[in-house]
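**Q** model this:
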Amino acid sequence: MDSAPIPATSHNKAALAFIFVTVMLDMLAFGIIIPVLPHLVVQLIGGSIAQAAVWTSGFATLYMLMQFVFSPVQGTLSDRFGRRTVILISSLGLGVDFIVMAITPVLWLLLIGRGISGICAASFSTANAYIADIVPKEKRAAAFGALGAAFGVGFIVGPALGGFLGHYSVRLPFWVAAALSLANFCYGFFVLPESLPPERRTKRFDWSHANPFGALVLLRRYPQVFALATVFFLINLAQFSLNATYVLYTDYRYGWGPQAVGYTLAFVGLCSGLVQAVLVRQLMPKLGERRMIMIGLPLCVVGYLLFGLSSVSWLFLLGIPFLCMGGLAGPPAQALMTQQVDPHEQGRLQGALTSLASLAGIFGPALFANLFALFISDHAPAHLPGIAFVLAALLLIGAAVIASYAIRHVHIAPHPASSTKNAVAALAGELSPLAGTVASEPLPTDQPESSP
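**A** Sure thing, here's the model as predicted:
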């Protein structure tokens, strides 16, 4: 049974606004450095694009290894001591870390900086647990959709700004990212209330829950969650084809520099934000979680295939809306998982999911970057620069097959449609000043439905 939801107060409204802003600012900070980090690596090693691809994959692997190790630690700490402290310390750590990366003259110090970023960025799971604390289960798909919109807003501005700043200096975006993270810490220090009262916390900190493999045991206790978590893992693994190769692939195949990459990533953020903030809320009441998942995954497959097989840039750009439409699957899948887990284990669940994403990040960047380097080299079995995206499409086909099995066995308790719409509309009103949404328009809700 879920604990009673926290009553709506001005503190709650400020808390929801803060979570939206903190995710948006974090994504803005990360987005700013995306167009320039590979070019900074090229500058520091003085090597070729293929060599930079391998080094960049190593950076990404370390980043995700740190997330894999520390996400369950943060999740378990937040279940024991509350969410606020974990989120604030992470924001402060990111700000300091970006400063270190901005001034580093050597590659090894940049590598250490990326590892520290991975530790601090594990707080994304705590932000998700915060939402699960204060939003009743029938409205969580809408709330996670709003967070997805925050990702989109940050990603619209971040890469475009990073590409613009990178035109003057590849290090300038790191300074701006540091300022954003430190501003986020200051904002949260004065605004953010605690979402997890003492009576809902775990009684002690359990290291068996805090280690990444112990946290994953939680998923095995809930068979439907385990199947959906497998889908979640495959989606994240496929996404690392973008993280590992997007900048260097578009440079190699289309001749794009930091500015072009920044603007196209801003287009990705715009499309993603529209999907999360508009399409999710419009389609969820009509289709429900199950159908949303099964629509989003195939559309994402089309996007990856267009990325991997397009020989001209305009066809590549055509794949962006399809890829972003895959975002239709995320909020309902995450909402279904939170509904299956006890309230006092929400932090562990989000920590375990972040660990899965991090586990994908440990293997994904090296896999995709080395495939990219191989298939553009003189020893390539075939000249196929987009091999990483083709493999990502195949992974998502597998995810769709598993999802079609998993969601048949997930029980969704019915709830009154009218009261749900009114409650979700209230949530929209709390977030609308920041998300740019209309308070009078109801956010989506997960209506009971038959299996597809």
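
**Q** switch to C-alpha atoms for all contacts and neighbour counts from now on
**A** Fine.

**Q** okay, now Ala260: neighbour count?
**A** 20 (other C-alpha atoms under 10 Å).

**Q** how about the contacts made by the residue sitting nearest the centre point of the chain?
**A** Central residue of the chain (C-alpha atoms, centre = their mean): Phe151, 7.3 Å from the mean position. Shown in contact with Phe151 (C-alpha atoms under 8 Å, 6 or more residues apart in numbering): 23-24, 27, 269, 273.

**Q** just put these in JSON lines and tack on secondary structure and neighbour count.
**A** Listed next are these as JSON lines, based on DSSP: H, G, I helix; E, B strand; the rest coil; neighbours: other C-alpha atoms under 10 Å:
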{"residue": "Val23", "secondary structure": "helix", "neighbour count": "24"}
{"residue": "Met24", "secondary structure": "helix", "neighbour count": "26"}
{"residue": "Met27", "secondary structure": "helix", "neighbour count": "24"}
{"residue": "Gly269", "secondary structure": "helix", "neighbour count": "27"}
{"residue": "Gly273", "secondary structure": "helix", "neighbour count": "27"}
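
**Q** between those residues, which is nearest Pro136?
**A** Val23 (20.3 Å; C-alpha to C-alpha).

**Q** my guess is that closest one contacts Leu147. True?
**A** Yes. With contact defined as C-alpha atoms under 8 Å, Val23 counts as touching Leu147 (7.1 Å).

**Q** can you tell me the element Leu234 falls in?
**A** helix 223-254 (DSSP states H and E).

**Q** who's in contact with Val50?
**A** In this structure residue 50 is Ala, not Val. Ala373.

**Q** now do it against Ser377, distance only.
**A** 8 Å (C-alpha to C-alpha, to the nearest Å).

**Q** what do you get for Leu318?
**A** Distance from Leu318 to Ser377, by C-alpha to C-alpha: 27 Å.

**Q** ok, Gln259 next?
**A** 26 Å.

**Q** those two: which is more packed in?
**A** Comparing Gln259 with Ser377 by other C-alpha under 10 Å, the one with more neighbours is Gln259, at 20 against 15.

**Q** another one to check against the first:
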Amino acid sequence: MVMAEPGIMSWGLSHLFLTVFLFNLSHYMVVPAITDVSMAALCPGEDECSLAIYLSGLQQTIIGLGSLMMMPLIGKLSDQYGRKLLLTFPLMLAIFPAAVLAYSREKGYFYAYFVLNTLTSMVCEETVFCLSLAYLADNVAEQRRASVFGILSGISSCSFVAGNLLSRFLPSTASVFQVSAATAIVSVVYMRIFLPESDMEATVIAVTSREESANECLLEKRNIDDQRPLCTIPILHDSISLLKSSWTFSQAAIVAFFNTLGDLGLLSALLYYLKAEFHFDKDQFADLMIIHGIGGIISQMVLFPMLARVMNEEKLLAIGLAFNCIHIFLFAVAWSSWVVYLASTLQILSVFSGPSLRSIVSKQVGPTEQGKAQGCITGLSSLACIISPLVFSPLTALFLSDHAPFRFPGFSLICVAFTVMIAFIQSMLIKAAPAVPPILVSD
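**A** Model (predicted):
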């Protein structure tokens, strides 16, 4: 079996982790500022803005449609042409939206940012994390994957905290977007110079399989009586085949969908809810997110690797989803700002779900399908990006307005909590399935 030398692999993972850190740092530092920028451009001087909520929902829907088509394709292409090449494109595209707002936050520039960010996010939003998971699966033994996936999520939490600290203490909103654009440039340059290509032990098999599949499609096209649309839509074929290949994989896809639906509902509603109900501003958003991120760091880089040694991923997934439900419920019924901060501390356990789910998925496929499998799950989760705004954005806008049918500003968050509860119930039904044995490639 072709494997990288341990030292090379270790350095490769270190460079990957730093690349992910820089990319996420660029993304997360603008999150506390973007709500104020949006409302200042669209509804100046107001604490509630339905237009901003609906635009945010529209953006999520468009991004979800794009990701649904792009993620399985990008994952499969990375199996064929390498993780590093496919990582280059999202890292480069992420530079441009921040650069627009670094120049100006006026209404016209905000709309330019909105359009550009929507288009680039179709490729960028989940691609870096998805391909990073595939890179790790190429280079890490199965028994260590859950822990390493947790560390990758912990790196993201580190960048989340660092980004929010920068946003909190940078002197102006303009400087936030300027530093974000500069950091995005550094991430792509660093990755291209230092990150080695992934050790894909079955590259030869993948190339051969690709050539055989192409020949099979040509033969099928010649058979007029048996035209197969799956040959013309290979990505759909791949996703359906993966879902059929393992009941555990299908259950994981269901969990991923409902958990993502809930997470996106929380994301679309929470900041506007806190703005309207407790008059949070950029600095308070940053403080809240710092608490959230520190909990994620402790959980994913300390607690999760320790628990992964004594508990299987299925149990850790259920624990994470259960605490996710609880902390969203606390947000919804918060009667004071201190309850909001208390709810954020439960992030320390709710983040177990992400690395646990991805580890379960990784073990259901062989080494030539890691990118395809992670892309499939991410693509299916993107369905939630389409549905979530259609459900939660109108609910949020309605219950934060003066025309709500009854007084309950956090009602949309209660609905989000019930959505995550569906994922939790499904996770309880997942039984550990035998992992797919690796394919050995002789020298």
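
**Q** any idea what the TM-score is?
**A** Comparison of the two superposed chains (TM-score structural alignment, normalised by the length of structure 2) gives a TM-score of 0.85, and 408 aligned residues with a C-alpha RMSD of 2.4 Å.

**Q** returning to that earlier point: counterpart of the residue nearest to the centre of structure 1 in structure 2?
**A** Aligning on TM-score structural alignment places Phe151 of structure 1 opposite Ser156 in structure 2.

**Q** just Ala388 of structure 1 next, same as before
**A** Ala388 of structure 1 maps onto Ser412 in structure 2, by TM-score structural alignment.

**Q** could you measure from that match over to Phe331 of structure 2?
**A** In terms of C-alpha to C-alpha, Ser412 of structure 2 sits 11 Å off from Phe331 of structure 2.

**Q** over to Ala433 of structure 2?
**A** 36 Å.

**Q** before we move on, what about Val339 of structure 2?
**A** Val339 of structure 2 is 7 Å from Phe331 of structure 2, by C-alpha to C-alpha.

**Q** who's more crowded, those two?
**A** A count of neighbours by other C-alpha under 10 Å puts Phe331 above the other of Val339 of structure 2 and Phe331, at 25 against 14.

**Q** ok, the more buried one - contacts?
**A** 339-340, 343, 410, 413.

**Q** may I see the buried residues of the helix holding Leu234 of structure 1?
**A** Within helix 223-254 of structure 1, the residues that qualify as buried are 224-251, counting by 16 or more other C-alpha atoms under 10 Å.

**Q** where does it end up in structure 2?
**A** Going by TM-score structural alignment: helix 223-254 of structure 1 matches residues 247-278.

**Q** give me the mean deviation of the matching stretch from structure 1.
**A** Here the mean offset of stretch 247-278 of structure 2 against structure 1 after fitting is 1.2 Å, by mean C-alpha distance after the TM-score superposition for structure 1.

**Q** and that stretch, how far from the chain's centre?
**A** Going by C-alpha atoms, centre = their mean, to the nearest Å, the spacing between the C-alpha centre of stretch 247-278 of structure 2 and its chain's C-alpha centre is 11 Å.

**Q** what do you get for stretch 265-274 of structure 1?
**A** That offset, for stretch 265-274 of structure 1, works out to 14 Å (C-alpha atoms, centre = their mean).

**Q** can you give me the helices in the stretch 251-400 of structure 2?
**A** For the stretch 251-400 of structure 2, the helices defined by DSSP state H, counting those that start in this stretch cover 282-298, 304-308, 313-333, 337-345, 347-350, 353-362, 370-399.

**Q** which one of those lies nearest to Ser132 of structure 2?
**A** helix 370-399 (9.2 Å).

**Q** once aligned to structure 1, how far is that closest one on average?
**A** Averaged out, helix 370-399 of structure 2 is 1.6 Å away (mean C-alpha distance after the TM-score superposition for structure 1).

**Q** just checking, what packs against that helix?
**A** helix 50-81, helix 127-139, helix 234-245, helix 247-278, helix 353-362, helix 411-427 (3 or more C-alpha pairs under 8 Å, 6 or more residues apart in numbering; DSSP states H and E).

**Q** change it to 7 Å
**A** helix 50-81, helix 127-139, helix 247-278, helix 411-427 (3 or more C-alpha pairs under 7 Å, 6 or more residues apart in numbering; DSSP states H and E).

**Q** give me the buried positions along stretch 405-418 of structure 1.
**A** 406-407, 410, 412.

**Q** which of those residues fall in strands?
**A** Cross-referencing the buried residues of stretch 405-418 of structure 1 against strands under DSSP state E gives no overlap.

**Q** nearest to Ala15 of structure 1, of these?
**A** Once C-alpha to C-alpha is applied, the member of the buried residues of stretch 405-418 of structure 1 that ends up nearest Ala15 of structure 1 is Ile412, at 27.5 Å.

**Q** tell me how far that closest one lies from Arg290 of structure 1.
**A** Counting by C-alpha to C-alpha, the gap from Ile412 of structure 1 to Arg290 of structure 1 is 10 Å.

**Q** now do Ala146 of structure 1
**A** With C-alpha to C-alpha as the criterion, Ala146 of structure 1 and Arg290 of structure 1 are 19 Å apart.

**Q** got it, and Thr338 of structure 1?
**A** 15 Å.

**Q** for the helices and strands packed on helix 370-399 of structure 2, give me CSV that also has distance to Leu87 of structure 2.
**A** Output for those, formatted as CSV (distance: least, C-alpha to C-alpha, whole Å):
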stretch, distance to Leu87 of structure 2
helix 50-81, 9
helix 127-139, 6
helix 247-278, 23
helix 411-427, 30
